[in-house]
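In: A structural model of the following input is requested.
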Amino acid sequence: MKHLSRFLVASLLVLGFSTANAQDENNPWAVSIGVNAVDIFPTGGDLPIQGEIFDEFFNASDHWNILPSVSKLSVGRYIGDGFTFTVAGTVNKIDKLGETPDGTQVSADDLSYYAADARISYSLKNVLKTGWFDPYLGVGGGYTWVDEVGAGTLNGSLGFNFWLTENLAFNLQTTYKHVFEDYAASNYPPTHFQHSAGITFAFGGKDTDGDGVFDKDDECIDVPGLAEFNGCPDTDGDGITDAKDDCPDTAGTAEFNGCPDTDGDGIADPKDDCPTVAGLANLNGCPDADGDGITDAKDGCPNEAGPAANNGCPYQDKDGDGVLDKDDNCPDVAGTVANNGCPEVTEEIQKTLNEYAAQVLFDSGKSSIKAQSTKVLNDIIKILNEYPTAKFTVEGHTDSQGAAKSNQRLSDSRANAVKNFLTENGIDQFRLSAVGYGEDRPIASNKTRAGRAQNRRVEINLVK
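Out: Next up is the predicted model:
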């Protein structure tokens, strides 16, 4: 075919342009191949072979010139906001020039047809809010050769892309090409329509992380994600993207920013010190069965309320005297509240003590205790041990025989001798004091032998 090199040049020109005809910015590049048909008749031209505008527009059998092979190639690039810029190269063979007013068909001897065109088109897909149906309007210009004659054209286009997939579309287009120059009937190209049909393949969208969401729409460009989350991942599948998920590896709920609440106590597991057991918010999700403010795990008595100072256990009263052990100075011996839980020395006990103390015997004129007094002293120790917090005074007394000063010394020595025996046998020394009164506090007459015997004595009296 003559002038085939012109078509090749036009095709290379098309491939060299940074233009597009794609679905959108995600697939900015598009390549289309197909067939074209040239129709000179329904253009409203001045030549006798041209009819009124759109006259017999679809009369393909009488007026359309079609080359039965791939005869159109276009390449383009999406510009933005619905606009694309496209360049196309076409080749055809003209053997139908139109018809005379009397209806006679006018033929030609296989004139060669070549065209290189460019256009700006606007997609109505977003206006119509459709996904697969993509009509567009275009305006542009180009240069057309019919055999040896060429001319510039002003082009207006109407086309339709029917998107079969995201990248593949079936394309239909018709273009009105207005020739600027005036030509005689024997000179071409005249003003004409050019129709085309073909397949469009859109490509070029960048998807850095390979998740099927193009970078333009991918909010997590470097991490594979899901389309419903604009390309961001949801590792645990709980419907919350990892970037907003406080627990990205464990499924949770939106209420807890993607974290679970295993025990259902309203506290998210990461903030729950007891995530598998329902508990209280003020105890970081741990239970407190007895309500004493101490978590069961740290409560020595989880089912009995007690103070923290006693490890969550109630204070005991082991001796049952009504004074808690913590306040009981004698926790093992029943006492009285007035005496801080310790038993009080009654008058009867006091009397018994002094009955025993009166039986303590000393060597004559000395402070040494006779051996036979050991038993009675041990009886005194038993009584004193029953009142562990009571304090006593050991008092020494003499009769009036002899010098008063000597009697005083003797009473002091004997009182201290009894005190020392008691402390040496287990009585706390701080509970006892010793004092001698000499002959100053007789309890009987010193004029009789029996009276003097009663006055020579030791007493053990409670300090009140």
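In: all contacts plus neighbour counts: C-alpha atoms, from now on.
Out: OK.
In: Give me the secondary structure label for I53.
Out: Reducing the assignment to helix, strand or coil with DSSP: H, G, I helix; E, B strand; the rest coil, the entry for I53 is coil.
In: Relative to H192, how far out is the nearest residue to it once chain neighbours are set aside?
Out: The shortest distance from I53 to any non-neighbouring residue, by CA to CA, 6 or more residues apart in numbering, is to G44 (4.1 Å). In this structure, G44 lies at 9 Å from H192, with CA to CA, to the nearest Å as the measure.
In: So those two - more neighbours on which side?
Out: Summary of the neighbour comparison: G44 and H192, criterion other CA atoms under 10 Å, with H192 having more neighbours (21 against 16).
In: how about that one, what does it touch?
Out: When contacts are counted by CA atoms under 8 Å, 6 or more residues apart in numbering, H192 touches 38-43, 176-178.
In: Let's see which of the residues you listed end up in strands.
Out: In strands, defined here by DSSP state E, the members of the contacts of H192 are 38-39, 176-178.
In: all helices for the stretch 251-400 of the chain, in order.
Out: In chain order, the stretch 251-400 of the chain shows helices spanning 347-357, 374-385, with DSSP state H, counting those that start in this stretch as the criterion.
In: Of those, which is nearest L111?
Out: Each of those was checked against L111 via CA to CA, and the shortest separation belongs to helix 374-385, namely 139.0 Å.
In: run this one through as well so I can compare:
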Amino acid sequence: MKHLSKLIALSMVVLGISSASAQDSNNPWAVSIGTNAVDFYPTNNGAPLSNGFLDEYFNVGDHWNILPSVSQLTVGRYIGAGLVAEIDGSINQISDFGDRAVDDLSYYSVDGSINYSLRAMLNDGWFDPVVGVGGGYTWIGDQDGEDLENLDAATLNGSLGINFWFTDNLALFVESKYKHAFDPKMGQHFQHSAGIKFMFGGTDTDGDGIYDKDDECPETPGLPEFNGCPDSDGDGIPDKDDECPNTPGLAEFNGCPDTDGDGIADPDDECPETPGLAEFNGCPDSDGDGVPDKDDECPDTPGLAEFDGCPDSDGDGVPDKDDECPEVAGTVANNGCPEPTAEIIKELNEYSNTVLFDFNKATIRSESEEALNSIVEIMQEYPKTTFHIGGHTDSVGSDKYNLKLSKERAASVREYLVEGGIPANRLTSEGYGETRPIASNSTDAGRQENRRVEISLQEEE
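Out: Sure, this is the predicted structure:
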């Protein structure tokens, strides 16, 4: 108990001295506890490197003074560039003072040192050799005899040691320290130590267990595998390198997902839920016509870009979807259906001019059926064209009678064409009587020309 109380008191001195040093929040502290052995013999009470200096250095049984308990406390602070400042206090009992037996002399020492770690030179592994230099003060007392009366002296120290790091914070250490006393009576000696070292004291602003000096994201809680940076979406890519930090993604896309698996990251994919092509920013082109589906009004049928991906089968400039006659070339004005030319209208009228009626009647004579059937065939080639049938007379008779007769004859022709297969909504008829002559009514020949049925295109109202 006597030695324990002295060690505690000495520890308070050590802690007090060390805490007086300016702390660097980013440089951790270390506390070591262990046991020590003091050996006066190998120095042969002579100068280092002299004859006999290291005689029987490992003769533990004959010369080492060991206190079998916790007998040393060390506090250290890393100061950068591999250097560590340490201060330690130790106690022991001396029963062998070199080759002299003494009666359990008390041994106390306080030492300070600057140590250099070779760990960085060895790739920061678990093996950490350390060399050091420093000084201290040693007391020896409670002895009888004239030569050893309560000795105390300052010492100049040099040390060699090894730290074996089990974790970033915990190590087993061994050390051998040579102490050159400035009082010859004290005797030069070695002090050997072994124990456990615990590192602590660095600043961890974000509380993630990683000191700021090692934390690439010191103000945001993170993970050790990412040097203290977070991975919010848990995709294995730290937020600082993740272009989509809140959505799990892939490393090849810098942390962004590729939902449809088309090799284009969702932020760059205009169709992120449908596999597509790079040239269309991730959108598909189902029909392979060079127009992506999102812009293709006919996505399942190859078409033309000018028609928003729809085909124009008959090449008339009207896409099939708007073409009322998709397999027959027509005109834009007629919704893709063909329109009869002037030649076609002329041909229709060549037939219509041969249509004969009973005298003063609207009844079509049988010999006119062949001409009317030809008219039906021609009109069927223009399924979207509306034709107008006009009836005309000569000037013989009253105007009223001639008007009535012309209307009836035009209606008769219309009825025949409807029965022949032309939709009724594509035919109109009207009678004009004698109002639109095309020849003189003064001659038989002229009056014959004026008695006619004309076919024309229905004019839009």
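In: With respect to S413 of structure 1, which of the helices of the stretch 251-400 of structure 1 lies nearest?
Out: Each of those has some distance to S413 of structure 1 by CA to CA; the shortest is helix 347-357, at 15.1 Å.
In: residues of that closest one that come out buried?
Out: Along helix 347-357 of structure 1, the positions that meet the burial threshold by neighbour count (16 or more other CA atoms under 10 Å) are 353-357.
In: what's the burial count for A329 of structure 2?
Out: Other residues near A329 of structure 2 number 19, with proximity taken as other CA under 10 Å.
In: Quickly note the distance from it to P319 of structure 2.
Out: For A329 of structure 2, the distance to P319 of structure 2 (CA to CA) stands at 11 Å.
In: ditto for C244 of structure 2
Out: In this structure, C244 of structure 2 and P319 of structure 2 are separated by 43 Å, where distance is defined by CA to CA.
In: if you count what's nearby, which of these two comes out ahead?
Out: Neighbours were counted for C244 of structure 2 and for P319 using other CA under 10 Å; P319 has more, 24 against 21.
In: So that one sits against P311, correct?
Out: Yes. Assessed by CA atoms under 8 Å, P319 of structure 2 is found in contact with P311 at 5.6 Å.
In: Give me the longest helix you can find in structure 2.
Out: What stands out as the longest helix in structure 2, according to DSSP state H, is helix 399-419.
In: Buried ones in it, by neighbour count?
Out: By 16+ other CA under 10 Å, the buried positions in helix 399-419 of structure 2 come out as 399, 402-414, 416-418.
In: what's the angle from that helix to helix 342-352?
Out: For the pair helix 399-419 of structure 2 and helix 342-352, the angle between their directions (axes from the mean of the first three to the mean of the last three CA atoms, to 10 degrees) equals 110 degrees.
In: any idea which element the equivalent of A197 of structure 1 over in structure 2 lies in?
Out: Applying TM-score structural alignment, one finds that A197 of structure 1 aligns to A194 in structure 2. Using DSSP states H and E, A194 of structure 2 sits in strand 189-200.
In: Tell me roughly how far that strand lies from structure 1 on average.
Out: Superposing on structure 1 places strand 189-200 of structure 2 at an average distance of 1.8 Å from its equivalents, by mean CA distance after the TM-score superposition for structure 1.
In: Show me what counts as buried in that strand.
Out: Within strand 189-200 of structure 2, the residues that qualify as buried by neighbour count (16+ other CA under 10 Å) are 189-199.
In: quick one: N385 of structure 1 and I427 touch, right?
Out: Yes. Shown here, N385 of structure 1 and I427 form a contact pair, counting by CA under 8 Å, at 7.4 Å.
In: if we can go back for a sec, can you list the residues that contact the longest helix of structure 2?
Out: Residues from elsewhere that reach helix 399-419 of structure 2 (CA under 8 Å, 6+ apart): 357, 360-364, 372-373, 375-376, 389-396, 424, 427-434, 453.
In: Tell me the buried residues within those.
Out: Neighbour-count burial within these applies to 357, 362, 364, 372-373, 375-376, 389-395, 427-434, 453; the criterion is 16+ other CA under 10 Å.
In: With respect to L280 of structure 1, which of the ones in strands among the contacts of H192 of structure 1 is nearest?
Out: The nearest one, if we look at these relative to L280 of structure 1 and count by CA to CA, is Y176, at 78.3 Å.
In: so which strand or helix has A154 of structure 2?
Out: Of the helices and strands defined by DSSP H and E, A154 of structure 2 is found in strand 151-165.
In: How far away from the center of its chain is stretch 155-173 of structure 1?
Out: How far stretch 155-173 of structure 1 lies from its chain's middle: 47 Å, per CA atoms, centre = their mean, to the nearest Å.
In: State the span of structure 2 onto which that stretch is aligned.
Out: Using TM-score structural alignment, the residues of structure 2 aligned to stretch 155-173 of structure 1 are 157-175.
In: ok, and for that stretch, which residues are buried?
Out: Under 16+ other CA under 10 Å, the buried positions of stretch 157-175 of structure 2 are 157-165, 170-175.
In: what's the farthest-apart pair in those?
Out: With distances taken as CA to CA, the most widely separated pair in the buried residues of stretch 157-175 of structure 2 is N157 and L170, at 25.6 Å.
In: ok, now which ones touch the residue nearest in space to the middle of structure 2?
Out: In structure 2, the centroid-proximal residue (CA atoms, centre = their mean) is C256; its distance is 2.3 Å. With CA under 8 Å, 6+ apart as the criterion, the residues that contact C256 of structure 2 are 242-245, 247-250, 265-267.
In: redo that, cut-off 10 Å
Out: Residues in contact with C256 of structure 2 (CA atoms under 10 Å, 6 or more residues apart in numbering) are 235, 237, 242-250, 264-268.
In: before we move on, back to that, any idea which of the contacts of H192 of structure 1 is the one closest to A108 of structure 1?
Out: Within the contacts of H192 of structure 1, the smallest distance to A108 of structure 1 is 12.2 Å, found for I40 (CA to CA).
In: ok, that closest one to K96 of structure 1 distance?
Out: From I40 of structure 1 over to K96 of structure 1 the distance is 8 Å, taken as CA to CA.
In: which stretches of the stretch 101-250 of structure 2 form strands?
Out: Per DSSP state E, counting those that start in this stretch, the stretch 101-250 of structure 2 carries strands over the ranges 127-141, 151-165, 170-181, 189-200.
In: I'd like those strands as JSON lines, with distance to D206 of structure 2 appended.
Out: Shown next, in JSON lines, are these (distance: least, CA to CA, whole Å):
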{"stretch": "strand 127-141", "distance to D206 of structure 2": "29"}
{"stretch": "strand 151-165", "distance to D206 of structure 2": "26"}
{"stretch": "strand 170-181", "distance to D206 of structure 2": "23"}
{"stretch": "strand 189-200", "distance to D206 of structure 2": "16"}
